[in-house]
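Next comes the sequence, and after it the predicted model I'd like to discuss.
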Amino acid sequence: MPRIALITGGNRGLGRATALALIEAGIEVIYTHRGDPGEKIDAIPLELTVGALETYDDFATELRRVLRDRFGREDFDFLVNNAGVGVHASIADTTVEAFDELLNVHFRGVFFLTQKLLPLIADGGRIVNLSTGLARFTGDGYAAYASMKGAIEVFTRYLAKEAAARGITANTVAPGPAATEFAGGMLRDNEQVREGLARVIALGRVGEPEEIAGVITAMLGTDTRWITGQRIEASGGMHL
């Protein structure tokens, strides 16, 4: 029976890197996108706006259809809540609209999408929620974003406790700076920014998407089945 992972926001950045890593590991991948599935890979794209909670019933119906028709299954094994948006603003400059967008995608969306999909996750499955290193250390302009991720870390601990009766684990992976499209690709393309960050990272450089994907993939593996309710930071030792 094939192992199946669902990744939200798998059309780019860390989500795409994770999809490719899981495919390489022999896992079937379904990923969500907001209208642009990205470069074609050996995975199944499904459209979903994570912040639009009113669409979750239809999404779950479509997911069930794909699981049944493509894989002959009624459930899947791994959920990676990765989809996100970035808002860079000081507390003084954060608008209600920007705050609500972050809330809907990073917290309300993760909470209620997980609630909707839990009945479809196989017993003994795995859930990984994406947090951020900014929930431990601070960075200018990320108070609202990091606060949502802090909420995700608390949610994950409660989720781990409630899901344990079914043998399902739940953990957070908290990336540090990584060279993706996030924040307009600044960490990927701006050498001045990269050099500045490297000075406060123990390993002396910004991370690569594949390195974060490797951690996520490891947390879905059988060797980590005894880990649950934990925060795993992959930041190269930033601000130690």
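Good, I have the coordinates. Residues are numbered from 1 along each chain as shown.

From now on I want contacts and neighbour counts done on CA atoms only, so please keep to that.
Will do.

separation between Val96 and Leu102?
10 Å (C-alpha to C-alpha, to the nearest Å).

the more surrounded of these two?
Leu102 (24 against 9; other C-alpha atoms under 10 Å).

Put this next to the first one:
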Amino acid sequence: MKRRLLMVSALLSFALAGCSSNSDSPQDNLQYSQIELMYQEAQEQLEIGNFSLAQERLNTLNTRYPFGPFAHQVQLDLIYVHYKLDNTDEALAAIDRFISLNPNHKDVDYALYMRGLVNQRAEHNTIQELAGVDRSDRDSSMAKEAFKDFAELLRKFPDSKYAADAKKRMVALKSRLAQKELAIAQYYMDRQAYLAAANRGRYVVENFAGMPEVENALAIMAESYDQLDLNELRDDALAVLRANYPNNSLVD
């Protein structure tokens, strides 16, 4: 729906541009009509979900008419198509190029939003998720990038129509990053590296306040300090755990 709104806005702009071009030469009008027809064909393919063919049409437009009346919208549509086709590198390159060349464009917020979506999608392993495999220990670098992208969007465009969804996605990404830290902490626990485990737990508590993962982080801290005979630190961790999660098994 959001992409469709952009498309409708673009088509209205193009229609107005076409009306204003009546005084141009017949050759100019013919070229404009050809570009408009090619763009409409690309949009038809987008609407029916034929992203590969849409990409082909849009690439042709982008190559032949890089400064034409449809140029910016073609670039934005290509970003969307790359995202739908899981072309991560191409999508990120197109986004960075668009923002760099058009820093004051009215749809820069959309480009930032799409960069977050691209990085978030790249972070997931579809096969593992479909199989129901918990891989919280997998690389989280793309999740971090996605979080930064959405944070940049909110900082620069707090009133953007994409802001609300970006906030929701940031919560999910923050949980994902906290789970990664917990997986590392548990790895250290399993190998009796209790000080390293406690430090990871403390990192979660300090950096992911309000997230459900904090409960397990406090439990890991309490158990680790107990193993290290650091009784005061253990009791502090248990006190925080008891105050915030009274039903935790370690509290009894």
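On my side now, so go ahead. What you are looking at is a predicted structure, and each value in this text was computed from that prediction instead of being measured.

Superpose the two chains and report the TM-score.
Superposed pair, TM-score by TM-score structural alignment, normalised by the length of the first structure: 0.31. Supporting alignment: 125 aligned residues with a C-alpha RMSD of 5.9 Å.

thinking again about what came up before, now do the shared contacts for Val96 and Leu102 of the first structure.
Counting by C-alpha atoms under 8 Å, 6 or more residues apart in numbering, Val96 of the first structure and Leu102 have no common neighbour.

downstream neighbour of the longest helix anywhere in the first structure in the secondary structure list?
In the first structure, with assignment by DSSP state H, the single longest helix is helix 143-163. Per DSSP states H and E, the first helix or strand lying C-terminal to helix 143-163 of the first structure is strand 169-175.

packing partners for the next helix or strand after that following strand?
Elements were assigned by DSSP H and E; along the chain past strand 169-175 of the first structure, the next helix or strand is helix 182-189. Counting contacts by 3 or more C-alpha pairs under 8 Å, 6 or more residues apart in numbering; DSSP states H and E, helix 182-189 of the first structure is packed against helix 191-198.

what angle sits between the helix it packs on and helix 182-189?
90 degrees (axes from the mean of the first three to the mean of the last three C-alpha atoms, to 10 degrees).

Now the host helix or strand of Ala172 of the second structure: buried residues?
Element membership for Ala172 of the second structure, per DSSP H and E: helix 163-190. By 16 or more other C-alpha atoms under 10 Å, the buried positions in helix 163-190 of the second structure come out as 163, 166-167, 169-170, 173-189.

Now Pro209 of the first structure. Nearest residue, chain neighbours left out?
Spatial nearest neighbour of Pro209 of the first structure, excluding adjacent residues (C-alpha to C-alpha, 6 or more residues apart in numbering): Leu14 at 5.4 Å.

In this structure the one you found contacts Ile212, no?
Yes: under the criterion of C-alpha atoms under 8 Å, Leu14 of the first structure makes contact with Ile212 at 7.1 Å.

okay, these two: which has more neighbours?
Set Leu14 of the first structure next to Ile212 and count neighbours by other C-alpha under 10 Å: Leu14 wins out with 27 against 24.

can you point me to the longest strand in the first structure?
If you go by DSSP state E, the first structure has its longest strand at strand 121-130.

Does anything pack onto that strand? Which helices or strands?
strand 76-81, helix 143-163, strand 169-175, helix 209-219.

Isn't Phe76 of the first structure up against Ala122?
Yes: taking C-alpha under 8 Å as the definition, Phe76 of the first structure is a contact partner of Ala122 at 5.7 Å.

Between those two, point out the one with more neighbours.
Between Phe76 of the first structure and Ala122, counted using other C-alpha under 10 Å, the more crowded position is Phe76 (27 against 17).

Counting neighbours, which bits of the host helix or strand of Lys144 of the second structure end up buried?
Taking DSSP H and E as the definition, Lys144 of the second structure sits inside helix 141-156. Residues 142-154 are the ones in helix 141-156 of the second structure that count as buried (16+ other C-alpha under 10 Å).

ok, back up a step: and the angle from the longest strand of the first structure to strand 76-81?
Using the same axes, to 10 degrees: strand 121-130 of the first structure against strand 76-81 is 20 degrees.

thinking again about what came up before, now tabulate the helices and strands packed on strand 121-130 of the first structure in CSV and tack on distance to Val193 of the first structure.
Below are those laid out as CSV (distance: least, C-alpha to C-alpha, whole Å):
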stretch, distance to Val193 of the first structure
strand 76-81, 27
helix 143-163, 19
strand 169-175, 17
helix 209-219, 17
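
wait, which of the ones you listed is closest to Met186 of the first structure?
Met186 of the first structure lies closest to helix 209-219 among those, at 13.8 Å (C-alpha to C-alpha).

Show me what counts as buried in the closest one.
209-213, 215-217, 219.

Buried by neighbour count: which residues of the helix or strand just after that helix qualify?
The helix or strand immediately downstream of helix 209-219 of the first structure is strand 231-234, counting by DSSP H and E. The neighbour-count check on strand 231-234 of the first structure (16+ other C-alpha under 10 Å) flags 231-234 as buried.

now for strand 231-234 of the first structure, which elements pack on it?
So strand 231-234 of the first structure, by 3+ C-alpha pairs under 8 Å, 6+ apart, packs with strand 169-175.

Against which helices or strands is the strand it packs on packed?
Strand 169-175 of the first structure sits against strand 121-130, helix 143-163, helix 209-219, strand 231-234, with contacts defined as 3+ C-alpha pairs under 8 Å, 6+ apart.

Tabulate the ones you listed (TSV), appending distance to Thr114 of the first structure.
Converted to TSV, these look like this (distance: least, C-alpha to C-alpha, whole Å):
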stretch	distance to Thr114 of the first structure
strand 121-130	9
helix 143-163	9
helix 209-219	17
strand 231-234	18
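
Please consider this matter closed, and thank you.
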